[in-house]
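Student: sequence? don't have it. structure:
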């Protein structure tokens, strides 16, 4: 990166062409932002209500007309759901840090990514993370990086498969922040990486390691993705297709036959038809078919969260066991595994091409 300041202190200095009394300015850098879905600040009613209101008011998540949706959301759904969602979060809450597991893991991923990128690019890079809903907010993080001198920013939504309710809304929020800036940094948004060899290698490694520790071999591996309304697929959202391809690539890397690996979708809500099969129903059907031991993983989630630690390990687990299953094995998300960080680093390095020379 071209040196733009004469340093007075680490991280700041005078513009080389400026007069001696010019105030210090940050040294020009490139920022890398890891963006995840979000987290409530706490599990109490009002914290959950604020979080759920922000989440469920997003047009990318629920695209019904406001006149129809907002009265239902504010007057009915948000009078009850904060209690049930709060209880779900309480069951998985990181009490030591007083935060959700998603926040804990995203921070750990960021710390490891910082180490990797600093080794490659030195002080020319600043790494941070943000949440689409809740804190740290996208706006606060992008503004902080701008103040640190980041004239270029790689914005990385941590969703392997592109979805309008996930990747697109994260990017939307970044663009809304830029709209408020007098001097915008250049920005690159990271595309979906569902078929990146390093990502699918990490998925396959996690399955192999889990299988090696089982006392019996599962007769079915279920890849459970967060669901979307079927209408999204028909309107051009590629998420469903990318999920199917992720499962196929994983199965091929593991060398498993087609009949041993299934794709299913979880977290359905609302009255309209969603893509299927629904995980909670599918695992019950597998038990009824005689599958006594199944393994399940969540390739759409970069970090374990309420949908995996509570929904899969409790609700979906119970559905399988009550239908006659005997052993239900959950394979954790990739979280801050080293091979996962290596995969994310490979994706980021591609986007940094031409912006940063390696040290």
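Tutor: Thanks, I have the structure now. The structure presented is a predicted model; accordingly, all values stated were derived computationally and were not measured.
Student: C-alpha from now on. contacts and neighbour counts both.
Tutor: OK.
Student: which residue packs closest to residue 189, ignoring adjacent ones?
Tutor: Leaving aside its sequence neighbours, residue 189 sits nearest to residue 155 (Cα to Cα, 6 or more residues apart in numbering; 4.8 Å).
Student: list the buried residues in the helix or strand encompassing residue 72.
Tutor: Per DSSP states H and E: residue 72 is located in helix 66-72. Buried positions in helix 66-72, judged by neighbour count with 16 or more other Cα atoms under 10 Å: residue 70.
Student: how about stretch 274-290: buried residues?
Tutor: 274-287.
Student: let's see which of these end up in helices.
Tutor: Of the buried residues of stretch 274-290, the ones assigned to helices by DSSP state H are 279-287.
Student: can I get the residues you listed in TSV with distance to residue 215?
Tutor: Listed next are these as TSV, based on distance: Cα to Cα, whole Å:
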residue	distance to residue 215
279	24
280	24
281	26
282	24
283	20
284	22
285	23
286	20
287	19
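Student: take a look at this one as well, against the first:
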């Protein structure tokens, strides 16, 4: 017998965000929203506003737009296209067996999280599961997502229960999906890499000093993944990318690691991003273009970038299982 809640449930899958287009004005608008979030940038608000509008945006908007052009697809932003497809796939799975509507939204950019909430309320959902698509929790983004969704729920004129899914950095389903997708990728390569680089998004050290659990969760993900990989653990490097500004961020840094590997005589590496569930600017450009070029210029010969989960069936199975567990729904095979 199917397990059904007395109140209709809906799922809101949350991603970070992406510009609406590669036009400089759209990229600038996206960066303004992103870098204006006090959870993301912790500085004197007046001083930071001046720095952002007169130094950061004029310098980085055009540069970022050029980078997005290199990864943009005919359908639009890779992150937006993949996130929409992930949500559609999960919606079909849940609609078939339990009639649970699914929406998705971006914290920065479109479609917004508020739009996702409105879509679920229009479908008569009175219980909303917010499922952030970030395996590891960070105070830089998770509270911001939760606050926006909570405010959107409060703004409606209906009584709605909001539940936030727990981080899934150590979920067996997530680790299984990581191991399966990475092992398949490694097995597909013509030559085994001499090193495997696991690159996570970095975070300012000040956040960690304030007891942000993100770094610890990343380390636990890697520790759980290593025994499951068909690859020597002593040839795996755990590091962090995407640092910004002049503050010290958690390391070791991915770019330094890649240069060091090349300098030590390593000529073939593979790189994967366990913290990203969909390909985005950080994976496709920062690693796929920037890090690749850096490695080859330093003497490397082969740089193989593993795709993020995207629509890999192991990830979709894991995502469905984790959502069903949060909603206390049965799994159907």
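Tutor: Arrived safely, thanks for sending. A quick note: this is a predicted structure, and the numbers were derived from the prediction, not measured.
Student: one step back: state the distance from the aligned residue in structure 2 for the residue nearest to residue 189 of structure 1 to residue 251 of structure 2.
Tutor: For residue 155 of structure 1, the aligned residue in structure 2 is residue 130 (criterion: TM-score structural alignment). Residue 130 of structure 2 sits 30 Å away from residue 251 of structure 2, going by Cα to Cα, to the nearest Å.
Student: how about residue 217 of structure 2?
Tutor: In this view, residue 217 of structure 2 and residue 251 of structure 2 are 14 Å apart by Cα to Cα.
Student: who touches the aligned residue in structure 1 for residue 146 of structure 2 in this structure?
Tutor: Counting by TM-score structural alignment, residue 146 of structure 2 lines up with residue 171 in structure 1. By Cα atoms under 8 Å, 6 or more residues apart in numbering, the contact set of residue 171 of structure 1 is 155, 157, 189.
Student: now check the last one against structure 2: what is it aligned to?
Tutor: In this case it means residue 189 of structure 1. Match for residue 189 of structure 1 (TM-score structural alignment): residue 164.
Student: so what's its match up against?
Tutor: Applying Cα under 8 Å, 6+ apart to residue 164 of structure 2 gives the contacts 129-131, 146.
Student: so of those, which ones are in strands?
Tutor: Of those, the ones assigned to strands by DSSP state E are 129-131.
Student: which among these count as buried?
Tutor: For these, buried by 16+ other Cα under 10 Å: 129-131.
Student: which one of those residues is nearest to residue 18 of structure 2?
Tutor: Lowest distance from residue 18 of structure 2 to these (Cα to Cα) belongs to residue 131, with 18.1 Å.
Student: quick check: residue 60 of structure 1 touching residue 169?
Tutor: Yes - counting by Cα atoms under 8 Å, residue 60 of structure 1 does reach residue 169; the two are 6.1 Å apart.
Student: from the buried ones among the ones in strands among the contacts of residue 164 of structure 2, which single one is nearest residue 59 of structure 2?
Tutor: Nearest to residue 59 of structure 2 among those, with distances taken as Cα to Cα, is residue 131, at 34.1 Å.
Student: if I line the two up, what does residue 42 of structure 1 land on in structure 2?
Tutor: Under the alignment (TM-score structural alignment), residue 42 of structure 1 pairs with residue 21 of structure 2.
Student: tell me the secondary structure for its match?
Tutor: The three-state label given to residue 21 of structure 2 by DSSP: H, G, I helix; E, B strand; the rest coil is coil.
Student: picking up where we left off before, could the ones in strands among the contacts of residue 164 of structure 2 go into JSON lines alongside distance to residue 288 of structure 2?
Tutor: Shown next, in JSON lines, are these (distance: Cα to Cα, whole Å):
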{"residue": "129", "distance to residue 288 of structure 2": "34"}
{"residue": "130", "distance to residue 288 of structure 2": "31"}
{"residue": "131", "distance to residue 288 of structure 2": "28"}
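Student: residue range in structure 2 corresponding to stretch 209-224 of structure 1, please.
Tutor: Aligned by TM-score structural alignment, stretch 209-224 of structure 1 falls on residues 184-199 of structure 2.
Student: my bad, stretch 107-116 of structure 1
Tutor: So stretch 107-116 of structure 1 sits over residues 84-93 in structure 2, by TM-score structural alignment.
Student: and for stretch 75-93 of structure 1?
Tutor: Under TM-score structural alignment, stretch 75-93 of structure 1 corresponds to residues 54-72 of structure 2.
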